[in-house]
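1. just coords:
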């Protein structure tokens, strides 16, 4: 009888506990870790000739444990259809995707003919992305070119004078008009252009967003480079984060080729999570250390920072 009485008294408490548990909101799925890719530039750096071959870079990336590869266009020595399919096949066999294509072009030329040559080059590269199955392509505004040496430009922290008798407003119009011309090809190829915070008119977040907002198309967004704001980067990066389709993350083991930044990657990761960024982070290793050791060290840093 005593046992029955205890069971009777315990029943309401058990029922209340069960009701409380069932009334809780189900936990949502945990965000998956951001995937880490690597730019082939990280191996070549325009100077390591033995690491220029794109397929060699893909093999190294696979061995090191990256999730994807971003191809630097200038690094390619063969643009034939067969060569592009080999690149796609090599990534597949390594269990990786091709997460981006980085090209060099610019639209801040007084000559309309020169601007059109760069539009044609951009469209050609969009078609190369389509052939390789690459979903996004880095584009630039281009720079004025009034400082000829890139080393000198870096010493001047990316700042150079405008072309004679050309104001920023005219330059922005050239860039906006040129990228607008590329939209039909981008849509046809299914490739999102990402305007990078680079040099020239893209040196500030305001400059990048002025162009992206003016073009106003889902086929032009932002490639966010963590190492191209040399002062107070975090607030500037946050302005770009909502429109980012690819993040390029810089590291500098062995000291930077041109400069070094002490970047708080965990802070950048939290900021990207806040803006619901779920795309790739692509390593651009810009250190003097041998890429064979500097790149895997960088992967370890990024894995830790972007794991949560």
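-> Noted; the coordinates are in hand. This structure is a prediction, so every number in the text was calculated from the model and none was measured.
2. C-alpha only now, for contacts and for neighbours.
-> Will do.
3. what's the helix or strand for the closest residue to residue 209 other than its chain neighbours?
-> Excluding its sequence neighbours, the residue lying closest to residue 209 (Cα to Cα, 6 or more residues apart in numbering) is residue 240, at 7.5 Å. Secondary structure assignment for residue 240, by DSSP states H and E: helix 233-240.
4. Packing partners of that helix?
-> Counting contacts by 3 or more Cα pairs under 8 Å, 6 or more residues apart in numbering; DSSP states H and E, helix 233-240 is packed against helix 205-215, strand 220-225, helix 265-274.
5. list the contacts for the residue nearest to residue 209?
-> Contacts for residue 240 (Cα atoms under 8 Å, 6 or more residues apart in numbering) come out as 205, 209, 222, 224.
6. so which of the residues you listed comes closest to residue 263?
-> Nearest to residue 263 among the contacts of residue 240, counting by Cα to Cα, is residue 224 at 14.1 Å.
7. Give the closest residue to the closest one in space, chain neighbours not counted.
-> Per Cα to Cα, 6+ apart, closest to residue 224 is residue 247, 4.8 Å.
8. For the one you found, which three-state class applies?
-> What DSSP: H, G, I helix; E, B strand; the rest coil gives for residue 247 is strand.
9. quick one, what contacts it?
-> 223-226, 279-282.
10. ok, back up a step: any chance of TSV for the helices and strands packed on helix 233-240, columns mean neighbour count and distance to residue 73?
-> Putting these into TSV (neighbours: other Cα atoms under 10 Å; distance: least, Cα to Cα, whole Å) gives the following:
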stretch	mean neighbour count	distance to residue 73
helix 205-215	18	22
strand 220-225	27	16
helix 265-274	17	27
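11. Tabulate those in TSV, adding columns for distance to residue 169.
-> As requested, the helices and strands packed on helix 233-240 are arranged in TSV below (distance: least, Cα to Cα, whole Å):
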stretch	distance to residue 169
helix 205-215	11
strand 220-225	20
helix 265-274	31
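12. out of those, which comes closest to residue 191?
-> Between the helices and strands packed on helix 233-240, strand 220-225 lies closest to residue 191; by Cα to Cα that is 9.1 Å.
13. Report the inter-axis angle for the closest one versus helix 233-240.
-> 160 degrees (axes from the mean of the first three to the mean of the last three Cα atoms, to 10 degrees).
14. Correct me if wrong: residue 74 contacts residue 103.
-> Yes. Here residue 74 lies in contact with residue 103, judged by Cα atoms under 8 Å, at a distance of 7.0 Å.
15. Do you have the helices of the stretch 101-250 of the chain handy? List them.
-> 112-132, 150-155, 168-189, 205-215, 233-240 (DSSP state H, counting those that start in this stretch).
16. out of the ones you listed, nearest to residue 81?
-> With Cα to Cα as the measure, helix 112-132 is the member of these nearest residue 81 (7.6 Å).
17. Next, the buried residues of the closest one.
-> Residues of helix 112-132 classed as buried by neighbour count (16 or more other Cα atoms under 10 Å): 115, 118-119, 121-123, 125-130, 132.
18. alright, now check it against this:
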């Protein structure tokens, strides 16, 4: 059996899925355990290799999430047909319908962009790119679209200059997001936004209720990443819960109990997409999902 067929069999077999989405929905139990206002989602990047190599598509990933009783899934834009172009409406609406039938919410989507490129024409193109995908997110029913600040500080430029570029670009994106009812979430990605101070400065400069943080717990490689996470947590509109985080330049296992405590401290209500990196996601995702559920149940 080749890997494509193996993936399809793995997605369909254990849950008893046939052609009736309604039937499979009735067979499933509840989703999240404890902390009832927190919903667990899966970030599609967990299956990046499968999706990029054609061994799985977004609809098959959706079915996999339904089988594991996720509350939602996050179909990253990279995996839609025609990316970086936008997909046909028919594809978007079919995926949206399938998610509804399977009892899954769509927690968000995301794109690639770089607002620290020295070429103003390229930054302008990236703003236009985000705006196109804001419209896709609205059609999909995704409440937030994930964007990046930039890839770093180009040689010969200052952080002050970069902040101005990023804030200007995000203001344009925010205006479009507001017009279409989609939040803009900028992710701390350990490239330009490395610390809580970096994140908070961008939020201050843009100053909009339609901008928040996609809080990536694995991307603060600081002296105490939990402190950085806690400082920006009040501004999180979604999360990326990862297995490892940076601690004094080392990768250490994420203390999920600490993460849950922070979620509770800020009274977070919403989605916490999980994302596993490396290894086989067919093995890692179910295991990590249970760890997150256990931490929420004990919180």
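-> Right, received. Where do you want to start? Keep in mind the model is a prediction, meaning the values are calculated, not measured.
19. Can you calculate the TM-score here?
-> Superposed pair, TM-score by TM-score structural alignment, normalised by the length of the second structure: 0.81. Supporting alignment: 255 aligned residues with a Cα RMSD of 1.8 Å.
20. and the helix holding residue 240 of the first structure, which stretch of the second structure?
-> Mapped onto the second structure using TM-score structural alignment, helix 233-240 of the first structure covers residues 225-232.
21. That stretch: which residues count as buried?
-> Buried residues in stretch 225-232 of the second structure (16+ other Cα under 10 Å): 225-226, 228-232.
22. Same question for stretch 291-304 of the first structure.
-> Buried, per 16+ other Cα under 10 Å, within stretch 291-304 of the first structure: 291, 294-296, 298-299, 302-303.
23. farthest pair in these?
-> Going by Cα to Cα, the pair spanning these furthest: 291 and 303, at 17.3 Å.
24. just to revisit the earlier point, next, format the buried residues of stretch 225-232 of the second structure as CSV and append distance to residue 191 of the second structure.
-> Below are these laid out as CSV (distance: Cα to Cα, whole Å):
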residue, distance to residue 191 of the second structure
225, 15
226, 18
228, 15
229, 16
230, 20
231, 19
232, 17
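25. residue boundaries of the strands in the stretch 1-150 of the second structure?
-> 38-43, 72-74, 105-106, 109-110, 144-148 (DSSP state E, counting those that start in this stretch).
26. aligned partner of residue 122 of the second structure in the first structure?
-> Alignment note (TM-score structural alignment): residue 122 of the second structure maps to residue 114 of the first structure.
27. scratch that, residue 139 of the second structure
-> Using TM-score structural alignment, the equivalent of residue 139 of the second structure in the first structure is residue 131.
28. So the nearest residue to that match once chain neighbours are set aside versus residue 91 of the first structure, what's the distance?
-> With Cα to Cα, 6+ apart as the criterion, residue 131 of the first structure has its nearest non-adjacent residue at 6.9 Å, and that residue is residue 84. Distance of residue 84 of the first structure to residue 91 of the first structure, given as Cα to Cα, to the nearest Å: 11 Å.
29. Pick out whichever of those two has more residues nearby.
-> Counted by other Cα atoms under 10 Å, residue 84 of the first structure and residue 91 do not tie: residue 91 has more neighbours, with 22 against 18.
30. Among the strands of the stretch 1-150 of the second structure, which comes closest to residue 297 of the second structure?
-> Nearest of those (Cα to Cα): strand 38-43, 11.0 Å.
31. in the first structure, what residues pair with the closest one?
-> Strand 38-43 of the second structure maps onto residues 34-39 of the first structure, going by TM-score structural alignment.
32. Would you mind pulling the contact partners of that stretch?
-> Residues contacting stretch 34-39 of the first structure (Cα under 8 Å, 6+ apart): 61, 66-72, 99, 278-284, 299, 302-303, 306-307.
33. So which residue is dead centre in the second structure?
-> residue 43 (5.1 Å; Cα atoms, centre = their mean).
34. Find the nearest non-adjacent residue to that residue, please.
-> In space, residue 43 of the second structure is closest to residue 74, 4.8 Å off (Cα to Cα, 6+ apart).
35. got the contact list for the alignment partner in the first structure of the one you found?
-> Counting by TM-score structural alignment, residue 74 of the second structure lines up with residue 70 in the first structure. Counting by Cα under 8 Å, 6+ apart, residue 70 of the first structure touches 37-40, 98-102, 282.
36. Distance of the alignment partner in the second structure of residue 170 of the first structure relative to residue 206 of the second structure?
-> Alignment note: residue 170 of the first structure maps to residue 161 in the second structure; criterion TM-score structural alignment. Using Cα to Cα, we find residue 161 of the second structure at a distance of 14 Å from residue 206 of the second structure.
37. cool, residue 255 of the second structure as well?
-> Counting by Cα to Cα, the gap from residue 255 of the second structure to residue 206 of the second structure is 32 Å.
38. got it, and residue 64 of the second structure?
-> 38 Å.
39. Please dump the helices of the stretch 101-250 of the first structure into JSON lines; it should also carry distance to residue 9 of the first structure for every row.
-> Formatted as JSON lines, the helices of the stretch 101-250 of the first structure follow (distance: least, Cα to Cα, whole Å):
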{"stretch": "helix 112-132", "distance to residue 9 of the first structure": "70"}
{"stretch": "helix 150-155", "distance to residue 9 of the first structure": "78"}
{"stretch": "helix 168-189", "distance to residue 9 of the first structure": "68"}
{"stretch": "helix 205-215", "distance to residue 9 of the first structure": "66"}
{"stretch": "helix 233-240", "distance to residue 9 of the first structure": "57"}
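40. Among these, which comes closest to residue 31 of the first structure?
-> Comparing the helices of the stretch 101-250 of the first structure against residue 31 of the first structure with Cα to Cα, the closest turns out to be helix 233-240 (19.7 Å).
41. mean deviation of the closest one from the second structure?
-> Helix 233-240 of the first structure differs from its equivalent in the second structure by a mean of 0.6 Å after superposition (mean Cα distance after the TM-score superposition for the first structure).
42. related to what we said a few turns ago, ok, of the buried residues of stretch 225-232 of the second structure, which one's closest to residue 169 of the second structure?
-> Of these, the one sitting nearest to residue 169 of the second structure (Cα to Cα) turns out to be residue 232, at 21.0 Å.
43. so how far is residue 183 of the second structure from that closest one?
-> Residue 232 of the second structure is 17 Å from residue 183 of the second structure, by Cα to Cα.
44. Repeat that for residue 78 of the second structure.
-> For residue 78 of the second structure, the distance to residue 183 of the second structure equals 19 Å [Cα to Cα].
45. same deal with residue 208 of the second structure?
-> 10 Å.
46. of these two, who's got more company?
-> Under the criterion of other Cα under 10 Å, the comparison of residue 208 of the second structure against residue 183 puts residue 183 first, with 27 against 15.
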